[in-house]
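Peer 1: quick check, what structure comes out for this input:
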Amino acid sequence: MIRRSLLISAAAALMLAACGQGDQAKSGANAPLRIGVTPVPHAEILEAIRPTLAAEGVPIDVVVFNDYVQPNVQLSEKRLDANYFQTKPYLDEFNLARGTDLVTVAGVHVEPLGLYSRKHANLAAVPARGLVILPNDASNTGRSLLLLQSAGLVRLRDPANPLQTVRDIVANPKNLTFREIEAPAIPRTLSEADVAVINTNYALDAGLKPRTDALALEGADSPYINYLVSRTDNAEDPRIQALARALRSQAVKDFIAGKYEGAVIPAA
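Peer 2: Prediction:
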């Protein structure tokens, strides 16, 4: 569960995001960095390093979002200085679709994608013509299909292509049906599905424990690292670089290992 203090700060940040849509992030060496995040684990990790950054003269404003689009939109419009929530395949797809030029600064952690069910205790119990719910953005849809393939539920046209769609399924032994919806909404629809693929940040936020609740989970070798992201014009800002160092520090690796018990894995 999210701490009460984090819920309060998240609500305040959401209000700020809603009411201050025209505000730009302030520049200057002593100005707070405005960083867009999703609640778990990203906001929690930033709260853990807030004192360290403050001691280095780098105050931060943590702006919490419950979707994957607005943190990039507001970063590109300079309403944020950076964001921290996404993988590089997702960022690449966003840049291509939106004509933006956002860049990765530092890889921080991996959140293994999981396959969950409230109806079935294991994959063998998933019935013929069962319903599978997937995230609807291209990078997470492809990633989800690779997980379903590794679990033996489907076979794909290209076993390694991370941007395949359901049209690339060439074998579906159980004749499963697929529904694609926005990733944040999937935990709320879990009871409707036979199985659902859920991003770990949303699984944790919903009280799921990936290591014990998931029927299948990506391995620790997953290439889907979550990055600190900025724009080309501010990637070398000393404040951004200080944030990157803090996020890559041993203290953060220890915090992640202790708090998330393998559901979140520090990047190498």
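
Peer 1: going forward, measure contacts between C-alpha atoms and count neighbours the same way
Peer 2: Noted.

Peer 1: quick one, strands of the chain?
Peer 2: All strands of the chain, identified by DSSP state E, fall at 33-37, 60-64, 82-87, 102-110, 114-116, 131-135, 155-156, 169-171, 177-181, 195-198, 216-217, 225-231, 265-266.

Peer 1: would JSON lines of those with mean neighbour count and distance to Arg239 be doable?
Peer 2: Putting the strands of the chain into JSON lines (neighbours: other CA atoms under 10 Å; distance: least, CA to CA, whole Å) gives the following:
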{"stretch": "strand 33-37", "mean neighbour count": "25", "distance to Arg239": "7"}
{"stretch": "strand 60-64", "mean neighbour count": "23", "distance to Arg239": "10"}
{"stretch": "strand 82-87", "mean neighbour count": "25", "distance to Arg239": "10"}
{"stretch": "strand 102-110", "mean neighbour count": "22", "distance to Arg239": "12"}
{"stretch": "strand 114-116", "mean neighbour count": "26", "distance to Arg239": "34"}
{"stretch": "strand 131-135", "mean neighbour count": "23", "distance to Arg239": "34"}
{"stretch": "strand 155-156", "mean neighbour count": "20", "distance to Arg239": "44"}
{"stretch": "strand 169-171", "mean neighbour count": "14", "distance to Arg239": "45"}
{"stretch": "strand 177-181", "mean neighbour count": "15", "distance to Arg239": "36"}
{"stretch": "strand 195-198", "mean neighbour count": "28", "distance to Arg239": "33"}
{"stretch": "strand 216-217", "mean neighbour count": "22", "distance to Arg239": "35"}
{"stretch": "strand 225-231", "mean neighbour count": "25", "distance to Arg239": "11"}
{"stretch": "strand 265-266", "mean neighbour count": "22", "distance to Arg239": "22"}
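
Peer 1: would you mind telling me which of those strands is nearest Ala48?
Peer 2: With CA to CA as the criterion, Ala48 lies closest to strand 60-64 of the strands of the chain, at 11.6 Å.

Peer 1: who are the packing partners of the longest helix along the chain?
Peer 2: In the chain, assigned by DSSP state H, the helix with the most residues is helix 4-19. Judged by 3 or more CA pairs under 8 Å, 6 or more residues apart in numbering; DSSP states H and E, the packing partners of helix 4-19 are strand 60-64.

Peer 1: mind redoing it with 10 Å?
Peer 2: strand 33-37, helix 44-55, strand 60-64, helix 70-76 (3 or more CA pairs under 10 Å, 6 or more residues apart in numbering; DSSP states H and E).

Peer 1: this one as well, want them side by side:
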Amino acid sequence: MKRLLAAFAAVAALSAHANDTLTVAATAVPHAEILEFVKPQLAKEGVDLNVKVFTDYIQPNVQVAEKRLDANFFQHQPYLDEFNKGKGTNLVAVTGVHLEPLGAYSSKWKSLADIPGGANVVIPNDATNGGRALLLLQKVGLIKLKDANDILSTPKDIVENSKDLKIRELEAATLPRVLTQVDLALINTNYALEAKLDPSKDALAIEGNDSPYVNILVARPDNKDSPAMQKLAAALHSPEVKAFIQDKYKGAILPAF
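Peer 2: Next comes the predicted model:
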């Protein structure tokens, strides 16, 4: 009996010292790279970080809401707000980490001035990034929107289009793959980097650092304040992460802390 009790005590002691595990969804670049960078530090703090890479903007939120994953790291607050509203979910931001300026790219033209009349332009098909793309096109003078500040603008809200641009909406992840088939593509920086585009050099136009679209760590109300989640949030705000972002991405991605 004493041996049995001792065995139970040993198991209990091991359990007490077992690391917490966080499984976090992320798009490959830069989100998963940043998470992989903080993984060793978190392990020292008793948190095993499991990073699952996704290529879309839907399943990471669905699986966190369904408690199949603990958190995700790929989106900004306007996108999260629109997703919660449309899907009836209640996901919440834990902390902001970095900004990925959205850019306009072309494999056919060297400047926006060269874009011809009737040019084919593609933008993301989700509400917030599509509106964001249109706001950038407006900022550089290619179109004018009914509401100059509406982040949920759609092509139907264009009131001036002097070059008669043919604007189509496609899934954000596919935009780099069709770049050679169109005149201009508005691409999120994470997908641009995956496609070996350099936003600081290749973009014909890009958002400034005044953009409100900071990428956030997202969880649920029931786990956002857990000790493990807060350790992850703190790690993502460390001086080491700031230096990693600045050194690795050379201004294509900007720390937001």
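
Peer 1: among the strands of structure 1, which is nearest Gln250 of structure 1?
Peer 2: Among the strands of structure 1, the nearest to Gln250 of structure 1 by CA to CA is strand 265-266 (9.5 Å).

Peer 1: which part of structure 2 matches that closest one?
Peer 2: Under TM-score structural alignment, strand 265-266 of structure 1 corresponds to residues 254-255 of structure 2.

Peer 1: in structure 1, what stretch matches stretch 166-175 of structure 2?
Peer 2: Stretch 166-175 of structure 2 maps onto residues 177-186 of structure 1, going by TM-score structural alignment.

Peer 1: please say which position in structure 1 Leu134 of structure 2 maps to.
Peer 2: Per TM-score structural alignment, Leu134 of structure 2 is aligned with Leu145.

Peer 1: can you get me the start-to-end distance on stretch 191-205 of structure 1?
Peer 2: Using CA to CA, to the nearest Å, the end-to-end distance of stretch 191-205 of structure 1 comes out at 16 Å.

Peer 1: quick one: buried residues of it?
Peer 2: 193-205 (16 or more other CA atoms under 10 Å).

Peer 1: got it, and stretch 81-101 of structure 1?
Peer 2: Buried, per 16+ other CA under 10 Å, within stretch 81-101 of structure 1: 81-92, 94-95, 100.

Peer 1: with stretch 206-214 of structure 2 instead?
Peer 2: By 16+ other CA under 10 Å, the buried positions in stretch 206-214 of structure 2 come out as 206-207, 209, 213-214.

Peer 1: how about stretch 231-248 of structure 2?
Peer 2: Residues of stretch 231-248 of structure 2 classed as buried by neighbour count (16+ other CA under 10 Å): 231-233, 235-237, 241-242, 244-245.

Peer 1: starting at the chain centroid, how far to the longest helix of structure 1?
Peer 2: Relative to its chain's centre, helix 4-19 of structure 1 lies at 19 Å (CA atoms, centre = their mean, to the nearest Å).

Peer 1: and the angle for that helix with helix 44-55?
Peer 2: Interaxial angle of helix 4-19 of structure 1 relative to helix 44-55 (axes from the mean of the first three to the mean of the last three CA atoms, to 10 degrees): 90 degrees.

Peer 1: so helix 4-19 of structure 1 aligns onto which residues of structure 2?
Peer 2: Alignment of helix 4-19 of structure 1 against structure 2: no match, by TM-score structural alignment.

Peer 1: same thing with stretch 235-245 of structure 1?
Peer 2: With TM-score structural alignment as the criterion, stretch 235-245 of structure 1 aligns to 224-234.

Peer 1: matching residues in structure 1 for stretch 50-66 of structure 2?
Peer 2: Aligned by TM-score structural alignment, stretch 50-66 of structure 2 falls on residues 61-77 of structure 1.

Peer 1: what's the first-to-last distance across that stretch?
Peer 2: 17 Å.

Peer 1: and what of stretch 217-227 of structure 2?
Peer 2: End-to-end span of stretch 217-227 of structure 2 (CA to CA): 15 Å.

Peer 1: residues making contact with that stretch?
Peer 2: Contact partners of stretch 217-227 of structure 2, identified using CA atoms under 10 Å, 6 or more residues apart in numbering, comprise 20, 24-26, 31, 47, 60-61, 64-67, 69-77, 80, 89-98, 229-233, 236.

Peer 1: could I get the full set of helices for the stretch 101-250 of structure 1?
Peer 2: With DSSP state H, counting those that start in this stretch as the criterion, the stretch 101-250 of structure 1 has helices at 138-150, 200-205, 210-213, 238-247, 250-260.

Peer 1: how big's the offset between the first one and structure 2?
Peer 2: Pointing back at helix 138-150 of structure 1 there. Here the mean offset of helix 138-150 of structure 1 against structure 2 after fitting is 0.4 Å, by mean CA distance after the TM-score superposition for structure 1.

Peer 1: which other helices and strands does that helix contact?
Peer 2: Counting contacts by 3+ CA pairs under 10 Å, 6+ apart, helix 138-150 of structure 1 is packed against helix 88-98, strand 114-116, strand 131-135, strand 155-156, strand 169-171, strand 195-198, strand 216-217.

Peer 1: tally of neighbours for Ala48 of structure 1?
Peer 2: Residues within reach of Ala48 of structure 1, counting by other CA atoms under 10 Å, total 16.

Peer 1: what's the counterpart of it in structure 2?
Peer 2: Checking TM-score structural alignment: Ala48 of structure 1 goes with Phe37.

Peer 1: check contacts around its match.
Peer 2: By CA under 10 Å, 6+ apart, the neighbours of Phe37 of structure 2 are 31, 235-236, 240-241, 244.

Peer 1: list just the nearest of these to Asp147 of structure 2.
Peer 2: When the contacts of Phe37 of structure 2 are compared for distance to Asp147 of structure 2 (CA to CA), His31 wins out at 32.0 Å.

Peer 1: go ahead and confirm the closest one touches Val38.
Peer 2: No: at 11.1 Å, His31 of structure 2 does not count as touching Val38 under the criterion of CA atoms under 10 Å.

Peer 1: neighbour count: those two, which is higher?
Peer 2: Taking neighbours as other CA under 10 Å, His31 of structure 2 and Val38 compare with His31 leading, 24 against 17.
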